[in-house]
Structure formats: structure tokens, C-alpha cells
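Trainee: A predicted structure for the sequence below; I have some questions about it.
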Amino acid sequence: MTSPALELSGIDMHYGYVGALAGIDFHVNPGEVVGLLGDNGAGKSTLLKVMSGAHRPSGGTIRVHGKEVQFHSPSDSADAGIQMVYQDLALVDPQDISTNLSIGREILRKGPLGWLGFVDRKAMRKRSEAELDRLGVRTAPMTRPVEMLSGGQRQVVALARGAIRVSGEANGVLLLDEPTAALGYEQTRQVEALIRRMAAQGVAIVLVTHNLPLCSEVADRVVVLNRGSKVADVAVADTEPDHIVGWITGARASQFA
């Protein structure tokens, strides 16, 4: 049996005397999309920060592909094959698409210029085009500055950058924080299609969103948090939107009560 790409067991998070998470169990398998849902203050962002290495939990264990790990920083999480796509996208607006896709893994020019740190922009563009082709992504030319892109195109570039880093044999994990916030209908559909393609290539995806129709379209399973506790963990095909809303608001009893 294949181990989950990411598994959290008994995660507690305390800020002084305030408890933010209480004994959370969570997992996502390779090629699976899990919607992480809950109202404001439910603990979604805190749990996402634990997964991304931004916060160290007060208790519990984290496993990546069955191996127990400890994250002391986001770089530890990234080294383990976990990438976070933040709501603000964290793109470098004046730089072109290929440069944004290549941040942290630039190709240096050969010979003395490479020794001096000069990058090979032509090689980076060629690699970026091949990587986007593999993901099935069609966007603007590689030389176009990100600041000239539409909101949907910017989101696709940010998602693609994360997917490039976690796809392949490693079957990594992509954490998405409100990926369709402030996007229109057509742009949202572009993002939906990209999420499905990434999952089909084996990437495990955790999706935090308030957009329940988006979750219904792309998620295989939903996990609902309420006041720092997990109240539901169910396949999308086995539940209804009204039930999900009930768990989010607290009107429906926890599955684990």
C-alpha cells in the first residue's frame, strides 16, 4: 500500500494559553486533491503553516511518504518536496515568466561568465517552455514581464512554478491558499483545469478555499475544521454542499464527536 504523500498525526498548536489546533489528523495521497475548509479562525491557515514549515507544532508528528520529518523552516519543507503557493503569489513583477519559473534554480552560462554568476536566459526560457508544455499550460510568451499579465495568467504562473518543483518521480505536495481569490469566472476555470492536470500527474494537492463550487469541481475529499478541531473528513462524492456548510458553521455535528 502506498504511503500518503503527506501525513499529519495528532497535531496540536498553542500560542501561549490559546489553543489553535487540537489533535488534528490529516493526510493527502499522491494524485489526490483535498479541500481544507472552515470558517475564519477555524485553524486552516495555522495547519497550512505547519505543513509548509512556517510554524512548528506544539505536538504531533509529520510524515512525508511514510518518513517522519521535522520542519524548522519553510526551506526544510521545500527540501522535503512541499511547495506553498501563497495568496499574494510571491512573483517578481518586473521579471519575465521564465525568470519567475526559474527562481532558485537558475541555469548559469558556461565558462568564465558562469563562474561570475551570469545566467543563461535562453536555456532558462527553453526549459520553462518544456516544463509548461508538460503541465499542459498555455500562457503568455516567456519573455513577457509578469506585471503585464492578467490576474488569471499570474495565478497560473504561480501555480506552475510550484508544480514544476514538486512534479516528477518525487510526487511532491502542493499547498494552495485561496488560488482563485479575486479571479473572474474564465480565469477560475483555467486554474481548475491546471489543478486537475497537476493531480493527474501524481502531485498531491491541499486546497484551502472559501469557494465551495471550486472545491466540488476539483477536490476528491474534503477535511473541515471548526474552532481548531477536525469535524469532517469525507469524499466529495459521498456528501452534499449543505452538509459541508453545516460542518463549517457548526450546525452539523462532528463526525468524530
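Mentor: Received, thanks.

Trainee: from here on, contacts and neighbour counts on C-alpha atoms
Mentor: OK.

Trainee: What lies in contact with the strand or helix carrying Ser77?
Mentor: Using DSSP states H and E, Ser77 sits within helix 74-79. The contact list for helix 74-79 (C-alpha atoms under 8 Å, 6 or more residues apart in numbering) reads 51-54, 70-71, 83.

Trainee: Structure two is appended below for comparative analysis:
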Amino acid sequence: MSQTKQSMGPTAPSPHLRVSDIHKRFGGVHALKGVNFEVARGEVMALVGDNGAGKSTLMKVLAGAHTADEGQFFIDEEAVSVNSPHDASDLGIQIVYQDLALCENLDVAANLCLGAEPIKPGFSFLPRFLRPLDDLEMEVRAQEAIDRLQVKTLKSVRAKVGGLSGGQRQAIAIARAVGADGSVVMLDEPTAALGVAQTRQVLDVVKRLRDTNHAVVYISHNMRDIFEVADRICVLRHGANVATWNKNDVTPDQIVSAMTRGLDKEAQNAA
């Protein structure tokens, strides 16, 4: 199979985030082999592939957790450097991992402001670790973030995260990423192990992200969820691009076939 990117469907919108010819090696393992990837604002780009295809590695490269060995990054077609999670965050690139990294003993407001807690005015003479937190401002910020994503099942931002459902926790983790001024939100298997009602809640939040002009990267093995929320679908196999399709121009069976066997000659010629 050719490792050259195959493109299908109508012309894509102008990308907000684009990476070109990304390579990543771990010793003798060539995990990413010249991958090209892009996502526009107001778009959900699904990233799919079998286990070992390079999805998680690409996601971690985009988030700055891994440094690419070769390749270029662009934000709104301006070349940028992403060599650390701090670089990615400064560029508005946020990632929500499967484990969510929430503090179950804290309430929703504290989780949403974690690491950027507002301080009460008038205490600048104290060391920062001794300054009292502004709980009211924290609550206001948290409520604004929840309202922005229309998380209607959450009754109070003072609820302890440990008592929330899986869907509510996923929504909190997404709201925290958005609240950190993220323009690109990457979601790693956000509906894994969730029930039907909780999955519906998360998918609604993903759609809301698109409606609020975020660029969304959505990793999942669930084809039903992908075809509900994605605008385009990028397939990786053995660390290389197979194809990028408009959702309306492809079927789930074609996606699965591309993930496991690559493209046949007829499909490559049509691309």
C-alpha cells in the first residue's frame, strides 16, 4: 500500500491546525511515517485506525507530549513550533485523555479552575501559595464554562466530581479544555465504556464544540459515534495516511476496510 495521503470528497475548509510530513521514531520503531493531518475551526475531524496505527502517537505529538523528529506545524497557515505541552497550550491546543485527569475529591468548579485558580484581591503581599482563593469567582467561571457547552444534566458546579456519572465527568474534562482558551480540542475515546444516555450527553457536547467554532479532533473506534459527529474522517494505518474522506462520501464498511487492508487499486485511482 502506498503511504501517500489519499484525499476524497469536496474541498476541505481552510485548516486552523495543520501538520505536514510528521515523522516520529521510538528507537527502531517508526511510529509515524510522514503523516499529514489538518482540522478546521467549526469542524469535527475523526482520526481512526486499528491498534498500532499511530493515532495516539499523532495526538501526543500534536499536544506536545512527544516531539516530532521531522515535519512542520501550522496554525492558520503560520508556521509554529510545538516542542512541549506548554507550547501546545500557548497555541490553544488542548487534549482530553481517556483517564480525564480529574480530581474526584474536588468539586466541579475546583476542577475547572485547577492550576489557574482566581485569587481574592488585596492579598498580593502574601506568597501565592498563601493567598486565599476567590471561591465566588471560581464558581462564576465554572458556570460560564458549563453553560457554554450546555451541559444540562449537571445541577451544581459545587458537586463533587467523584459523585458524577461518566458522561458528566467527560463533559467536565472537555469544559476544562475549552476554558483554557483552547481553539483545538482533541478527544481520546470520549465515549469508551459509557452507557447509551451518557454517550448521548458526550456526543451533544462534541457537537456544541463545533457550534462554538472549535476545531475538534475525535479519536474513536465506535463507527456509529464517528458518523454522527464527524464532518471528515482521516484513516491511519501502520503510521501512515490511508485516506481522508468527507463523511457523506464513505460508508462504515469502507472505513473499516481501509483501516485493516488499506485502499484497493480502484479506490486509490479514484482518490
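Mentor: In hand now; what should we look at? None of these values were measured; they are calculated from a predicted model.

Trainee: quick one: TM-score?
Mentor: TM-score of the superposed chains, computed with TM-score structural alignment, normalised by the length of structure 1, equals 0.93; 253 aligned residues with a C-alpha RMSD of 1.8 Å.

Trainee: Quick check on the contacts of helix 74-79 of structure 1: which are buried?
Mentor: 51-54, 71, 83 (16 or more other C-alpha atoms under 10 Å).

Trainee: Which parts of the stretch 101-250 of structure 2 are strands?
Mentor: 184-188, 215-219, 232-237, 240-246 (DSSP state E, counting those that start in this stretch).

Trainee: Could you provide those in TSV, with additional columns for mean neighbour count?
Mentor: Below are these laid out as TSV (neighbours: other C-alpha atoms under 10 Å):
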stretch	mean neighbour count
strand 184-188	26
strand 215-219	25
strand 232-237	25
strand 240-246	24
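
Trainee: want to throw those strands into JSON lines with distance to Ser257 of structure 2?
Mentor: Listed next are the strands of the stretch 101-250 of structure 2 as JSON lines, based on distance: least, C-alpha to C-alpha, whole Å:
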{"stretch": "strand 184-188", "distance to Ser257 of structure 2": "22"}
{"stretch": "strand 215-219", "distance to Ser257 of structure 2": "17"}
{"stretch": "strand 232-237", "distance to Ser257 of structure 2": "10"}
{"stretch": "strand 240-246", "distance to Ser257 of structure 2": "11"}
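
Trainee: returning to that earlier point: what's the farthest-apart pair in the contacts of helix 74-79 of structure 1?
Mentor: Gln70 and Gln83 (15.6 Å; C-alpha to C-alpha).

Trainee: Which position in structure 2 pairs with Val18 of structure 1?
Mentor: The alignment partner of Val18 of structure 1 in structure 2, by TM-score structural alignment, is Val29.

Trainee: and its match, how far is that from His238 of structure 2?
Mentor: Here Val29 of structure 2 is placed at a distance of 11 Å from His238 of structure 2 (C-alpha to C-alpha, to the nearest Å).

Trainee: ditto for Met259 of structure 2
Mentor: Taking C-alpha to C-alpha, one finds Met259 of structure 2 at 9 Å from His238 of structure 2.

Trainee: doesn't Gly41 make contact with Leu21 of structure 1?
Mentor: No: between Leu21 of structure 1 and Gly41 there is no contact under C-alpha atoms under 8 Å: 10.5 Å.

Trainee: Need the overlap of contacts for those two.
Mentor: Common contacts of Leu21 of structure 1 and Gly41 (C-alpha under 8 Å, 6+ apart): 227-228.

Trainee: out of these two, which sits in the busier spot?
Mentor: Applying other C-alpha atoms under 10 Å to Leu21 of structure 1 and Gly41 shows that Leu21 carries more neighbours, namely 26 against 13.

Trainee: is it fair to say the more buried one lies in a strand?
Mentor: Yes: with DSSP: H, G, I helix; E, B strand; the rest coil as the criterion, Leu21 of structure 1 is located in a strand.

Trainee: Just give the closest residue to it, not the sequence neighbours.
Mentor: Gly228 (4.2 Å; C-alpha to C-alpha, 6 or more residues apart in numbering).
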